[in-house]
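Test case, fold it:
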Amino acid sequence: MTPLALRHIGPPRLTAGLDGTARLDWDAHRRVHPEPRPLTSDRLIALAEEGRLHGRGGAAFPFARKLRAVADSAARRKRRPVVVVNGTEGEPGSAKDKVLLRRTPHLVLDGATLAATALGAAEIVLGVTDEAAAASLGRAADERGLSERARVVRLPERFITGESGALIRGINGRPPVPPGRKARASTSGVGGLPTLLSNAETYAQLALLAGLGPARYGSIGTPDEPGTVLLTVTGSARFPAVVETPAGAPLGHLLDLCGARAGEGVLVGGYHGAWIDGAAAIGARVSRAGLREVGGTLGAGIVMPLGRGTCPLGECARVARYLAAESAGQCGPCRLGLPDIAGALDALTQGRDTAAAGETIRRAARMASGRGACAHPDGTARFVLSALEVFAADADRHVRHGGCGRPVRGVLPAGTDARLRLEVDWSRCDGHGLCADVLHGLVRMDEYGYPVIPAEPIPARLEPDARKAVARCPGLALRLVARHNS
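Below you'll find the predicted structure:
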């Protein structure tokens, strides 16, 4: 992702000292952020509880509970734990953690080191996908003499890489996909050891909480959600940015700051988040509770206004196809449910089978939810179902008229590295279905037994599978063509 502008509402905290400088080195960082005083595990847990610190990676899990679970597991097993910073941020619309890792890495390391010292951790592991973030963290570890205690692990850039189980597997040298069996990192994580895993912003917030103390930390924000929130604002915003704002600030103010109109809807929480009505978005508050009141979620800290110049259903269909293709493809909800959801949404968008498409989407979403090896099917279902609710008028236009008359402008990012797309020669296709088997999640079979080929380019990571599908086609009906031919 191209580096976004950095903005703030009110005095900056996480982003303090970054005006006019690309990156805070060790000396510059210490001039802005005093070194936190080391704490015992009990005192750090008490601090996290008093500061009401929750995870900032999407699930919003209470950080004190994570600390206590790891401390108890380590004591019970008599093993030293590991601290993991999740800096993968594989979602196309997110950049907030990249800003922290690239520009103020020592703040993240302050929090990770504080936790590692309190828990007596053997190692700090920094999991990233971004090359610039990896380089910045490596330099930071050298600058503060942490090289022997901390290591950077770079993983493939995928939507599901940041899922906790996938990240642990990747660090352990295995394919970074969610495990088929759910396990708690606090019990058995990196190298089978008790592992404290949280995202980059959470550790940065921990460092601020320790440095400021609960009273000063909570002097802004809300009583239940003290401090600031770091958000990535993209979508139709004229001035996309990473914005630091006090929790509880009006979402409308944030949109104005980034030159964005709410339009018919605003996506909050990212692609595992939910759509909220444009009118409701203007009066909503940027907090977990505030967004929950209007049917949204803070999630991964992503805000994507849609604007009015694009087809809402078409935008959501693009994302649904992307999410289906980004799955690990190892459980039924991902292999079958997500392609069904994406295909039915495609049909509705294109004016095909409109009478049944809505019910097909809802049925597939119900079947996918709560049954996957990870939260990917649940998040995708939430995204699509909220779209049907918020964009009901647009869906009705598609049902009645076969479309809404607006183009799909690609306001919502759905992968940027694609170069090739699939074409099919229908005079040769006999509907064998091998292409759908090889490219599950991307190609599906229609009700007549023929493949539905996406119009968008194939994600670069799926190009080998696409070439395999072309080679295996018994009728020689498939071919790959360059993106610019579309």
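
CA atoms for contacts and neighbours, from now on please.
Fine.

Mind jotting down where the strands sit in the stretch 351-486 of the chain?
In the stretch 351-486 of the chain, strands defined by DSSP state E, counting those that start in this stretch lie at 420-424, 444-445, 451-452, 478-482, listed in chain order.

which residues does the spatially most central residue of the chain contact?
Among the residues of the chain, the one closest to the centroid is Glu91, at 4.1 Å (CA atoms, centre = their mean). The contact partners of Glu91, taken as CA atoms under 8 Å, 6 or more residues apart in numbering, are 158-159, 270-271.

and this one, so I can compare the two:
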Amino acid sequence: MAVTGDPRPGLGCVGAPRLLAGLDRIPRLDRSAHLTAHGTLPRYRPDELIGLADDIDLRGRGGAGFPFARKLRAVTRSARGRDAPTAVVVNGSEGEPSCLKDTALLLHAPHLVLDGALLAAAALGADDVVVAVTREDVEQSVRDAVAERGPAGRRVRVARLPERFVTGEGTALVSGLNGGAVLPSGQKVRTSERGLGGVPTLLSNTETYAQLGVAARLGAPEYRSAGLPGEPGTVLLTVAGSTVVETPTGASLAYVLELCGTDPGQGVLVGGYHGRWLDPVAARSALVSRQSLAGFGAVLGAGAVLPLPEDTCPAGEVARVTRWMAKESAGQCGPCVRGLPALADVLDDVLRGGGGEALEAVEARMTAVRGRGACSHPDGTSHFVASALAAFPDEFHDHAFGGGCGRRVLGALPLPRDESPERLVVDWTLCKGHGLCVDILPDVVRLDADGYPAKASMPVPARLRPKALRAVRRCPALALRIQD
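Model prediction:
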């Protein structure tokens, strides 16, 4: 089922929606529309809420997949042991440009997230509930939702932090909320022991709280009626950096890609820029499931799914992302400050035809940063490059020894753009008015009275670049191009 609404990002569903329920009618669920779509929120005793999270095997949806019930128990034990108050933090930061699912929830269905956070706060006896975000539009949407709740929303605070890759790391997020630098601490500090204001804190991802809000209404048996027996429920995926899809676990990954108008292409990066590549055969066989993806050496992580089109250069795409990841360093330790830029440099050497020596240097640089960082960023970036080398060995070899693939780097792996947006340009000598471009890019293309694009040149926001590339490829008259 396609879901219409605010195209930032696009939304879609496989089967009946749960998290995205009601968004086929209106773009954002205010308090009234939220209650109409989802119903009132039942009350749960602390032991009942923990039991519910256990029964549905609710896990963190931010990447680590830690059991939510264990987090609740850990915060409870720590608070009792210290006779301390507790706090609840919603991690709504998405520093990775390939992930938009938390943004989608907080823009379109913020009350579902607040429901889950307030349920958890009630179970823990927490007075302080903080939603941490990085985008201005997301901040405003959450503030509006808090205001819509009236007096009941007063216990919720919204905090905006810098939009960086490392902001979502637990210790960095808590440090920022506590007024410090938004940087990983480099220490193994459990937020369940010492988090917001130094008190035991339940810190989890936006989608996790939204899933709790759904499960509290459905109950465990009904919640488990969707998805796999061992991984019940639904999951949100961000496909190609532009479309957020809700799907039951166990769905075919290839079908999800088809629903979004794409295919595995040269391969699919699963789990984002700390993730792993699936080759096309594996991508067509894989299910949306932790167990299935583990069989291919991949993890779902934060739910980013990035197919690589046939008409872009894999080596160039990987080098481009690696350079950006190096710039997103926390700047605190050698593996980040020196190791990641050096890794990006030697990847560029490979692209310039540096031969076997350049390929060996890539391996050496990856080895040098692994296991030595203050946070997981050096390891994650190194594993991303290693997975790419394994997925596209001929591409990197051909570039290193001077052949190359002859394809441009189209930017199919999304990255933020500091400069002005690219433009979608129409060649009037070729355009036949088929109208496919407006179907794919309704937020960019407008048609005139005769059914032709109203403008010859239209700005393309970075978040819509994957859709613009799709429009270029699908134009029957080959009348579109992307221009800087």
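
Okay, the counterpart of the residue nearest to the centre of structure 1 in structure 2 and Val75 of structure 2: tell me how far apart.
Counting by TM-score structural alignment, Glu91 of structure 1 corresponds to Glu96 in structure 2. From Glu96 of structure 2 across to Val75 of structure 2, the span is 28 Å (CA to CA, to the nearest Å).

Equivalent analysis for Leu253 of structure 2, please.
Distance from Leu253 of structure 2 to Val75 of structure 2, by CA to CA: 36 Å.

do the same with Ala159 of structure 2
For Ala159 of structure 2, the distance to Val75 of structure 2 equals 22 Å [CA to CA].

Who has more neighbours out of these two?
Val75 (26 against 16; other CA atoms under 10 Å).

Without its sequence neighbours, what residue ends up closest to Arg323 of structure 2?
Of all residues not flanking Arg323 of structure 2 in the chain, Ala344 sits nearest, at 5.1 Å (CA to CA, 6 or more residues apart in numbering).

And Leu114 of structure 1, by the same measure?
Distances taken as CA to CA, 6+ apart put Pro38 closest to Leu114 of structure 1, at 6.2 Å, once the chain neighbours are dropped.

Determine the three-state secondary structure at the counterpart of that neighbour in structure 2.
The alignment partner of Pro38 of structure 1 in structure 2, by TM-score structural alignment, is Arg43. Recorded secondary structure, Arg43 of structure 2: coil (DSSP: H, G, I helix; E, B strand; the rest coil).

what number of residues lie near Arg43 of structure 2?
Residues contacting Arg43 of structure 2 under the criterion other CA under 10 Å number 13.

Widest-spaced pair of the contacts of Glu91 of structure 1?
Across the contacts of Glu91 of structure 1, no pair lies farther apart than Arg158 and Gly270, at 14.6 Å, counting by CA to CA.

between these two, which one's more packed in?
Neighbours were counted for Arg158 of structure 1 and for Gly270 using other CA under 10 Å; Gly270 has more, 24 against 20.

In a strand, that one, correct?
No - using three-state DSSP, the assignment for Gly270 of structure 1 is coil, not a strand.

so how far is Leu415 of structure 2 from the aligned partner of it in structure 2?
Mapped onto structure 2 by TM-score structural alignment, Gly270 of structure 1 lines up with Gly272. In this view, Gly272 of structure 2 and Leu415 of structure 2 are 12 Å apart by CA to CA.

can you check Arg481 of structure 2 too?
Distance, Arg481 of structure 2 to Leu415 of structure 2, by CA to CA: 19 Å.

cool, and Asn205 of structure 2?
From Asn205 of structure 2 to Leu415 of structure 2 the distance is 22 Å (CA to CA).

same deal with Ile440 of structure 2?
20 Å.

corresponding residue for the residue nearest to Arg323 of structure 2 in structure 1?
Taking TM-score structural alignment for the superposition, Ala344 of structure 2 sits opposite Ala342 in structure 1.

Val426 of structure 2 too?
Under the alignment (TM-score structural alignment), Val426 of structure 2 pairs with no residue of structure 1.

so Val426 of structure 2 sits right up against Pro459, yeah?
No - under the criterion of CA atoms under 8 Å, Val426 of structure 2 is not in contact with Pro459, lying 11.9 Å apart.

What span of structure 1 is stretch 405-417 of structure 2 aligned with?
Aligned using TM-score structural alignment, stretch 405-417 of structure 2 spans residues 404-416 in structure 1.

Could you tell me which residues within the matching stretch count as buried?
Using 16 or more other CA atoms under 10 Å as the test for burial, stretch 404-416 of structure 1 gives 404, 408, 410-415.

got it, and stretch 359-366 of structure 2?
By 16+ other CA under 10 Å, the buried positions in stretch 359-366 of structure 2 come out as 359, 361-363, 365-366.

Check which helix or strand the equivalent of Leu167 of structure 1 over in structure 2 maps to.
The alignment partner of Leu167 of structure 1 in structure 2, by TM-score structural alignment, is Leu173. Secondary structure from DSSP states H and E places Leu173 of structure 2 in helix 170-177.

mean distance, that helix to its aligned residues in structure 1?
Mean deviation of helix 170-177 of structure 2 from its aligned counterpart in structure 1 after superposition (mean CA distance after the TM-score superposition for structure 1): 0.7 Å.

what range in structure 1 does the next helix or strand after that helix sit on?
As assigned by DSSP H and E, the chain's next helix or strand after helix 170-177 of structure 2 is strand 201-205. Here strand 201-205 of structure 2 aligns to structure 1 at residues 195-199, judged by TM-score structural alignment.
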